[in-house]
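Participant: just coords:
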């Protein structure tokens, strides 16, 4: 019976949303992960192992959790975490880096088992969470037009394709944009296939070494950055797209467990995705929210394929022009940006707090190594508390 339900829920739009999410994730952020691997002293074989570990672990997380909970649950690496590692790991051994990865995975597992993070996020009002989400995603919407300035013909064709497809083929608008972008990039000779390295990835085990000063100085900031800039927005995505009872604690537990299991092969940190999850949870994936989990399942399938094929897939994704990927991501996120802004300003009692949350998050400010999403939520909740005291 479950098999028949899955088959009946299949749709090309959801499958393509899963593919686009993986494409955007790898093409836009792998360079930062690569820099982190180099800073950790990884050899080329180890870097290929990082690709394998991240692809397989993210894929298993997406596929298993999306199938089990029937929601588009996307597990990804922490891009801000990778940026942190790229600036802090230099001069340390690869074993010590692996020790940090295991440590962060254990902390994530314990956080999930304790349930405190779930209880905390449930206290964040939806307008505040939506404002933070809109602040994170708005830059991707703006990137459509900065990309239009850098490559007006290709991005212009993609934009016009989107507008026409939204009118006559709304379910396949993003698929049409992807096809149009690929045809343009190929026709204009913008795809650099010379850098594609055709090889499969092989896992390489590295024994972890636990250096207390590094665990405190790098591991704890990595954990905090991942929780505040990735998991909080990831939960906001789930709840703002109709999944208000998202099982946060079990998801974090499984994420932490996968992180610990694959850390010795190079999975530096895993978390709930925000940007790519928004693509899979949007109306473009499927008009029925109950059938969007298919996008999460196929994001898992494509992640696993990316992990197995390793450097070939990563270099292939990197061969696409930056303007095409930026425009594709922005257009795929337009719907959820609009829905988040509507929810942000819908309730007058939350409007000031939500506006500040949106502005602080969108500004990209960072204090003490903690990303703007955390400060947006903090200032928004503080503003809300002061307004309630003033009315009391």
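Facilitator: In hand now; what should we look at? None of these values were measured; they are calculated from a predicted model.
Participant: contacts, neighbours, all on C-alpha from now
Facilitator: Fine.
Participant: mind listing what the closest residue to residue 259 other than its chain neighbours touches?
Facilitator: What sits nearest to residue 259 in space, not counting adjacent residues and going by C-alpha to C-alpha, 6 or more residues apart in numbering, is residue 105, at 4.9 Å. By C-alpha atoms under 8 Å, 6 or more residues apart in numbering, the residues touching residue 105 are 255, 256, 257, 258, 259, 260, 263, 269, 270.
Participant: which SSE is residue 105 in?
Facilitator: Using DSSP states H and E, residue 105 falls within helix 94-114.
Participant: mind checking how far that helix is from the chain centre?
Facilitator: Taking C-alpha atoms, centre = their mean, to the nearest Å, one finds the center of helix 94-114 at 19 Å from the center of the full chain.
Participant: Could you pull out the buried residues of that helix?
Facilitator: By 16 or more other C-alpha atoms under 10 Å, the buried positions in helix 94-114 come out as 94-113.
Participant: again with stretch 198-208
Facilitator: For stretch 198-208, by 16+ other C-alpha under 10 Å, it's 200, 201, 202, 203, 204, 206, 208.
Participant: In helices, which of these fall?
Facilitator: Using DSSP state H, no member of these falls in helices.
Participant: One more to weigh against that first structure:
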């Protein structure tokens, strides 16, 4: 009997530990190339971008360990993948990388203030979700199209990545991105071998690089505000919903404040935003992660794994960036495709809001920059104005089109 009890206890611990490790590896594989690409698009050098990757993984992992231990719930933090995608689609702000870092600090402060003052969160939630998702879909559109261009220009190196991703999506969807990453590294390995590229040992050692932030009103409006809205709407709010769907009532204010403070403190070292985990949270909060009362161990395991991956990330980043043309956009594109599909479907879910959502999507996808403000800002502004024109002063439901054969 005692042996049976010990075996049960060991199993109830081993399962959540394994679930946390898998969740962290899958989440890291799906997004680290996007983070590198986003930081470099914002003006960071390679070493600054790697510094950001390291500090984001390590600090979000440490926050995950602390929150899971403190709350006894599988409550984890992660970097903002949609936020990194926003950086990839946004032109470099005037003033370059130091000004972008200043915008990251402002975003972190806004996230922390949202945790300390719930009224701010309620204001964000008043922005129609269809418009926020349409803005996100427009930001992601050029990135998810990139694999198409990449396979056309470099079929021999990009096609294997897409084929493996597609096959695994058919049979083992949860491993599709990890499989694409392994294939990408294999392609890069052949490329390095055939071209004779060499690396300095220092390129594989984690190193943090400080950037003193600079602040401009333009960057606050054009970058910090869209980054904050995307992070709140696409990560923090869904993250809470995921936890609630598995029977967890999380203390909203303190985790949000903690991740916001973490974001602000990591910004000078290259971190753009830290938030509550959303998609990866489902991997450690569900029944596959063990008994309900033991899943907090999965959160700690995921956090510890994230710290280790952060330490190893300079080597991965160095290898990825040494690859042939097209492999990084292809990997980032397939990693972002599920987020794009979710965003575009939610954008047009409500018939009465499809016109504002469509215009929001188109403006965001255009990549325009007017008066120094990014397309993300103008997309949301356009959507809100058009929605106001179409709805304000009209009876409730009067603006909704009647269902016809031509109306989807």
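Facilitator: Sure, I can see it. Because the structure is predicted, anything quoted here is derived from the model rather than measured.
Participant: Now for the contacts of residue 105 of structure 1: which two are most distant?
Facilitator: Spatial extent of these (C-alpha to C-alpha) is set by the pair 255 and 263 at 11.7 Å.
Participant: Check the spacing between residue 102 of structure 2 and residue 221 of structure 2 real quick.
Facilitator: 12 Å (C-alpha to C-alpha, to the nearest Å).
Participant: which residue ranges form the strands in the stretch 51-200 of structure 2?
Facilitator: Secondary structure of the stretch 51-200 of structure 2 (DSSP state E, counting those that start in this stretch): strands at 77-79.
Participant: now the end-to-end length of stretch 238-254 of structure 2.
Facilitator: OK, stretch 238-254 of structure 2 end separation, C-alpha to C-alpha: 17 Å.
Participant: One more: stretch 203-218 of structure 1?
Facilitator: One end of stretch 203-218 of structure 1 sits 25 Å from the other (C-alpha to C-alpha).
Participant: Distance from stretch 47-61 of structure 1 to the middle of the chain?
Facilitator: 15 Å.
Participant: Mean deviation, it versus structure 2?
Facilitator: Taking mean C-alpha distance after the TM-score superposition for structure 1, the mean distance separating stretch 47-61 of structure 1 from the aligned residues in structure 2 is 5.3 Å.
Participant: Could you tell me whether residue 271 of structure 1 really is in a strand?
Facilitator: Yes: secondary structure of residue 271 of structure 1 (DSSP: H, G, I helix; E, B strand; the rest coil): part of a strand.
Participant: Now do the equivalent of it over in structure 2 against residue 44 of structure 2, distance only.
Facilitator: Alignment note (TM-score structural alignment): residue 271 of structure 1 maps to residue 273 of structure 2. Residue 273 of structure 2 sits 15 Å away from residue 44 of structure 2, going by C-alpha to C-alpha.
Participant: Looking at these two, which is more packed in?
Facilitator: Neighbours of residue 273 of structure 2 and residue 44, each counted by other C-alpha atoms under 10 Å, are more numerous for residue 273; the result is 33 against 24.
Participant: you'd agree the more buried one is up against residue 83?
Facilitator: Yes: using C-alpha atoms under 8 Å, residue 273 of structure 2 makes contact with residue 83 at a distance of 7.2 Å.
Participant: Give me the common contacts of these two.
Facilitator: Counting by C-alpha under 8 Å, 6+ apart, the residues touching both residue 273 of structure 2 and residue 83 are residue 231.
Participant: Roughly how far does the residue nearest to residue 259 of structure 1 sit from residue 357 of structure 1?
Facilitator: 29 Å.
Participant: Check residue 227 of structure 1 too.
Facilitator: 17 Å.
Participant: Also residue 350 of structure 1?
Facilitator: 10 Å.
Participant: which one of those two has more residues nearby?
Facilitator: Counted by other C-alpha under 10 Å, residue 350 of structure 1 and residue 357 do not tie: residue 357 has more neighbours, with 34 against 20.
Participant: In contact with the closest residue to residue 83 of structure 2 other than its chain neighbours, which residues?
Facilitator: Spatial nearest neighbour of residue 83 of structure 2, excluding adjacent residues (C-alpha to C-alpha, 6+ apart): residue 227 at 5.5 Å. Residues in contact with residue 227 of structure 2, defined by C-alpha under 8 Å, 6+ apart, are 83, 86, 107.
Participant: What is the nearest of the residues you listed to residue 380 of structure 2?
Facilitator: Set against residue 380 of structure 2, the nearest of the contacts of residue 227 of structure 2 by C-alpha to C-alpha is residue 86 (13.3 Å).
Participant: returning to what we had before: what touches both of residue 350 and residue 357 of structure 1?
Facilitator: Common contacts of residue 350 of structure 1 and residue 357 (C-alpha under 8 Å, 6+ apart): residue 128.
Participant: Now neighbour count and distance to residue 370 of structure 1 too, for the contacts of residue 105 of structure 1, in a markdown table please.
Facilitator: Shown next, in a markdown table, are those (neighbours: other C-alpha atoms under 10 Å; distance: C-alpha to C-alpha, whole Å):
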| residue | neighbour count | distance to residue 370 of structure 1 |
| --- | --- | --- |
| 255 | 29 | 21 |
| 256 | 26 | 20 |
| 257 | 22 | 24 |
| 258 | 24 | 24 |
| 259 | 30 | 21 |
| 260 | 26 | 23 |
| 263 | 30 | 23 |
| 269 | 29 | 16 |
| 270 | 33 | 17 |
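Participant: The residues you listed in strands, which ones?
Facilitator: Here DSSP state E is the test, and these give residue 270 as lying in strands.
Participant: closest to residue 170 of structure 1 among the contacts of residue 105 of structure 1?
Facilitator: Among these, and counting by C-alpha to C-alpha, the member closest to residue 170 of structure 1 is residue 270, at 32.6 Å.
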